[in-house]
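Visitor: Structural data only, the sequence is not supplied:
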C-alpha cells in the first residue's frame, strides 16, 4: 500500500480507503462482520476509514469504535456531520449548536477523544458558512478534531469556504469528497480545477459507481444478490442500462488485455490523477478488502489514462448525474414536531 498527503497537510492516507456506510445497515454488515473488515483493512495497509454520524443512524460509528479498541492508532477516522439525524429544529445543518453537539456524540460512539478528519457532510445553505468554519476551527484548537474537510460541496461553495477560512485565519480544509469515477466525471469541469487551485486533495466516493464497475453485473443486467445494486433499487435503475453494460464491457476488455480487471482499472484510473489522495471503497468481506488493496498496485501511465479517458469520452454513460448530493430538507421548512 502506498500513501499520499491529504491536501497540503502532513497527514498521510492510504491510496485505498475503507467506506463504512454499510456497517449496521439492515441486511448488510453486522458488528462482527464490520470488525473483521476493519481489521483486514489495517492488515492490508489501509489506514483511513470513512463514516458519518448518520450512517445506520450512528451504528456505523459505534461498530468502528468497537473494532478499533486497542488499535486506535492504526486507523485514521474520518466522520461527518450536517445531515439530518432526526426531524425537528436544530437537528441538522451547520450551526455552531449542532456542530458542537454532533462532535461530542460522534466521539462517544467512536470511543475516542479525537477525530482525525471531521467533514461537513453537506454545506448548509440556510446560513453563512463562516459560522460552521469558526466552530470547526475551535474544535481543532481544542484538540477534538485534527483536520477538516468538505463533502458534497458545489465548486463555488468550496472556493467560498476556503476563502472564508483564509480571510479569518481559520484552519484550512484539507480535501473535498464527492462522487468521482469513470462513470461520474461531472467534477472534472469545475470542482477538480478548484481543488488544484486551492491545494486541496480529491477524495472520491462511489468509485465503482455503486458496483457497476466491479464487473459483477452480467450481460443480462443482473446484479449479484446482496450487492448495493440489487439491494437499492434506485441505484440499480440508475446504473444498469444497456449503454452502461456495453461501456463496462469495453473497459473490462481493455483491462483484460493488460492482465487486469475492470475493478482494478476503476481504482487505477482514479489514482493516476495525482490530486486524488484516497479512494473510498466499501467492502462486504475481508476478502474484498484484499481485492481493493491489490487494485492500488496497478499504476497507469499518462498515455494509458488518456487512452481510457478517450473510451469514456466516446461512450458517455447513462445516469452519471451531479458530483455532489444535495439534501432536500435544507430547502424545506423545519418541522417543529419530531416524526
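Guide: Yep, it's here. All figures in this text were calculated on a predicted structure; none of them were measured in a lab. Residues are numbered from 1 along each chain as shown.
Visitor: Please make it C-alpha for all contacts and neighbour counts, starting now.
Guide: Will do.
Visitor: how about residue 146, secondary structure?
Guide: Classification of residue 146 by DSSP: H, G, I helix; E, B strand; the rest coil places it in strand.
Visitor: Distance of the residue nearest to it when sequence neighbours are not counted relative to residue 63?
Guide: Of all residues not flanking residue 146 in the chain, residue 116 sits nearest, at 5.0 Å (C-alpha to C-alpha, 6 or more residues apart in numbering). Separation of residue 116 from residue 63 (C-alpha to C-alpha, to the nearest Å) stands at 17 Å.
Visitor: Who has more neighbours out of the two?
Guide: Using other C-alpha atoms under 10 Å, the more surrounded residue of residue 116 and residue 63 is residue 63, with 24 against 19.
Visitor: so what's the nearest residue to that one once chain neighbours are set aside up against?
Guide: In this structure, residue 63 finds its nearest non-sequential neighbour in residue 31, 5.7 Å apart by C-alpha to C-alpha, 6+ apart. Applying C-alpha atoms under 8 Å, 6 or more residues apart in numbering to residue 31 gives the contacts 23, 24, 63.
Visitor: try this one side by side with the last:
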C-alpha cells in the first residue's frame, strides 16, 4: 500500500481508505449503499488493515450515527493502527440547533461522535458542508476549541466551493486557528469539476484532497455500459445515476475505453478508474466503500500499478467536457497564463 501525507500535517494515510457509509443501513437511502452489521464490519476492517489501509472514513450523518458506532466497535483494541476521519454539520435531529457549523452544534456533534466511536480523539474532523448562516469566525474558533481540548487532531472540510475554502484558510491564518489540511470532494472521470478551481486552489494553498465516490456510485465499476443497465439491487439501480455529469454517449465511449485498458493491464475496470485518480495532483487518498468482502478485495490493489502517461492522456481526453465560465475563458483565450494543473 502506498502512503501519502495530508498537507503539512503529521498524518500519513493510505492511498486507499475505507469508507463506512455502508455500515448500518439505518434508512432506505443508506440501505441502498449497504447494510453491513458489526460482524461483517469487523471482517472488512480486518481485510483493510491486512492490506495496509490505515484511514477509515465515517460521519455522524451516516445512518444517524450508526456507522460511527459500528466502526468504533470494529476497531476496538487496535486504535493505534487507524486514522479516524469523521464529519459533522449535517442535520442530526429536528431541533433548530441540530444542524450547521455553529459552536453549539459542532461541539455537541463532536462529543457525540467521540462517544459513538469510543475514542478520545478524532484524527481528521471535517465540516460536512458549508454553512452560510453561521459566521465563519464562529465555526473556525469552535474547531480551534476542539483541537485545543484534544478532541480533534486536524480539521478539514467537505463539499466547499473555492471561495468558501479560501475565506476559511485566510481567516484561520489571520487568527492563528487550525487550518483546513484536507478537502473531501466528489471527483471522478465522470465529474471533473473539481479541476476547474478547487484543484488549483489546493495546489496553491497546500490542501490535500480526499476523494469520495471515486467510482461515481458504481458507474465506473465496469458493470454499467453500452446496452448494459445497472445490476438489480445496486446503488445506481436503487437511487439513480445522479453522479453522471457527461452525455450518455460520451459515458459509453469512456466505459469502452476503460474496458479496453483493463484488458491491456489485466486489471478490473474499477482499477483503471481509481488509478487515474491516484495520478491527479493534490489527491492523498480515495475513499472506497464495499458492500462485501469481494468488492473490498477487488479494489484494495488498485494502487499497486501505474497507468502510463499515454493512457492517462487518453482517459483525460475521453472524459473531458467544456468548463463553465470563467474557466473556459481562462483555458482558451488566456491559456498561456492559466495552464492546467499538473
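Guide: Nice, thanks for sending it over. Keep in mind that what you see is a predicted model, and the values were worked out from it rather than measured.
Visitor: Please work out the TM-score for the two chains.
Guide: Overall, the chain-to-chain superposition scores 0.88 on the TM-score scale (TM-score structural alignment, normalised by the length of the first structure); 315 aligned residues with a C-alpha RMSD of 1.9 Å.
Visitor: So the residue nearest to residue 146 of the first structure is in contact with residue 76, correct?
Guide: Yes - between residue 116 of the first structure and residue 76 a contact is recorded at 5.8 Å, counting by C-alpha atoms under 8 Å.
Visitor: the strands in the stretch 1-150 of the second structure, which residues?
Guide: Secondary structure of the stretch 1-150 of the second structure (DSSP state E, counting those that start in this stretch): strands located at 3-5, 12-14, 16-19, 55-57, 83-88, 122-127.
Visitor: equivalent range in the second structure for stretch 176-183 of the first structure?
Guide: Against the second structure, the aligned range for stretch 176-183 of the first structure is residues 183-190 (TM-score structural alignment).
Visitor: ok, now stretch 89-107 of the first structure?
Guide: The aligned range for stretch 89-107 of the first structure is 96-114, by TM-score structural alignment.
Visitor: buried residues in the matching stretch?
Guide: Buried positions in stretch 96-114 of the second structure, judged by neighbour count with 16 or more other C-alpha atoms under 10 Å: 97-103, 105-107, 109-111, 113-114.
Visitor: residues in contact with that stretch?
Guide: Outside stretch 96-114 of the second structure, the residues that reach it (C-alpha under 8 Å, 6+ apart) are 60, 65, 68, 86, 88-93, 120-122, 127, 130-131, 134, 138-139, 141-143, 146, 151.
Visitor: Report the central residue of the second structure.
Guide: With distances taken as C-alpha atoms, centre = their mean, the second structure has residue 212 as the residue nearest its mean C-alpha position (2.5 Å).
Visitor: Aligned counterpart of that residue in the first structure, please.
Guide: With TM-score structural alignment as the criterion, residue 212 of the second structure matches residue 205.
Visitor: thinking that match is in contact with residue 176, fair?
Guide: No - counting by C-alpha under 8 Å, residue 205 of the first structure stays clear of residue 176, with 10.4 Å between them.
Visitor: if we can go back for a sec, so how far is residue 159 of the second structure from the residue nearest to the centre of the second structure?
Guide: Separation of residue 212 of the second structure from residue 159 of the second structure (C-alpha to C-alpha): 10 Å.
Visitor: Quickly list what's touching both of these two.
Guide: Common contacts of residue 212 of the second structure and residue 159 (C-alpha under 8 Å, 6+ apart): 184, 185, 186.
Visitor: in which helix or strand would I find the first one?
Guide: Element membership for residue 184 of the second structure (DSSP states H and E) is strand 180-186.
Visitor: which helices and strands does that strand pack with?
Guide: On a contact count with 3 or more C-alpha pairs under 8 Å, 6 or more residues apart in numbering; DSSP states H and E, strand 180-186 of the second structure meets strand 152-158, strand 208-212.
Visitor: The longest one packs against which elements?
Guide: Same thing as strand 152-158 of the second structure. Counting by 3+ C-alpha pairs under 8 Å, 6+ apart, the packing neighbours recorded for strand 152-158 of the second structure are strand 122-127, helix 136-148, strand 180-186.
Visitor: equivalent range in the first structure for it?
Guide: So strand 152-158 of the second structure sits over residues 145-151 in the first structure, by TM-score structural alignment.
Visitor: Name the residues that touch that stretch?
Guide: With C-alpha under 8 Å, 6+ apart as the test, stretch 145-151 of the first structure has contacts from 114-123, 136, 139-140, 158, 171-178, 324.
Visitor: That stretch vs the second structure - mean distance after superposition?
Guide: Once superposed with the second structure, the aligned residues differ from stretch 145-151 of the first structure by a mean of 0.5 Å; criterion: mean C-alpha distance after the TM-score superposition for the first structure.
Visitor: That stretch: which residues count as buried?
Guide: Within stretch 145-151 of the first structure, judged by 16+ other C-alpha under 10 Å, the buried ones are 145, 146, 147, 148, 149, 150, 151.
Visitor: Equivalent analysis for stretch 305-312 of the first structure, please.
Guide: In terms of neighbour count (16+ other C-alpha under 10 Å), stretch 305-312 of the first structure has its buried residues at 305, 308, 312.
Visitor: Return the residue of the second structure aligned against the second one.
Guide: This points to residue 308 of the first structure. Matched by TM-score structural alignment, residue 308 of the first structure corresponds to residue 315 in the second structure.
Visitor: In contact with its match, which residues?
Guide: 189, 254, 257, 258, 276.
Visitor: For PyMOL, write the selection for the buried entries among those.
Guide: Here is the PyMOL selection string for the buried members of those, based on 16+ other C-alpha under 10 Å:
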select buried, resi 189+254+257+258+276
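Visitor: Let's have the contacts of residue 315 of the second structure in a markdown table, adding distance to residue 244 of the second structure.
Guide: As requested, the contacts of residue 315 of the second structure are exported to a markdown table (distance: C-alpha to C-alpha, whole Å):
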| residue | distance to residue 244 of the second structure |
| --- | --- |
| 189 | 9 |
| 254 | 12 |
| 257 | 17 |
| 258 | 16 |
| 276 | 17 |
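Visitor: of the contacts of residue 315 of the second structure, closest to residue 9 of the second structure?
Guide: residue 276 (24.9 Å; C-alpha to C-alpha).
Visitor: and the closest one, what helix or strand is that in?
Guide: Counting by DSSP H and E, residue 276 of the second structure is found in helix 269-278.
Visitor: what about that helix, how far off from the first structure?
Guide: Counting by mean C-alpha distance after the TM-score superposition for the first structure, helix 269-278 of the second structure comes out at 0.9 Å.
Visitor: what does that helix correspond to over in the first structure?
Guide: Under the criterion TM-score structural alignment, helix 269-278 of the second structure matches residues 262-271.
Visitor: Could you report the neighbour count for the nearest residue to residue 202 of the first structure once chain neighbours are set aside?
Guide: Nearest residue to residue 202 of the first structure in three dimensions, chain neighbours excluded: residue 276, at 4.6 Å (C-alpha to C-alpha, 6+ apart). Residues within reach of residue 276 of the first structure, counting by other C-alpha under 10 Å, total 23.
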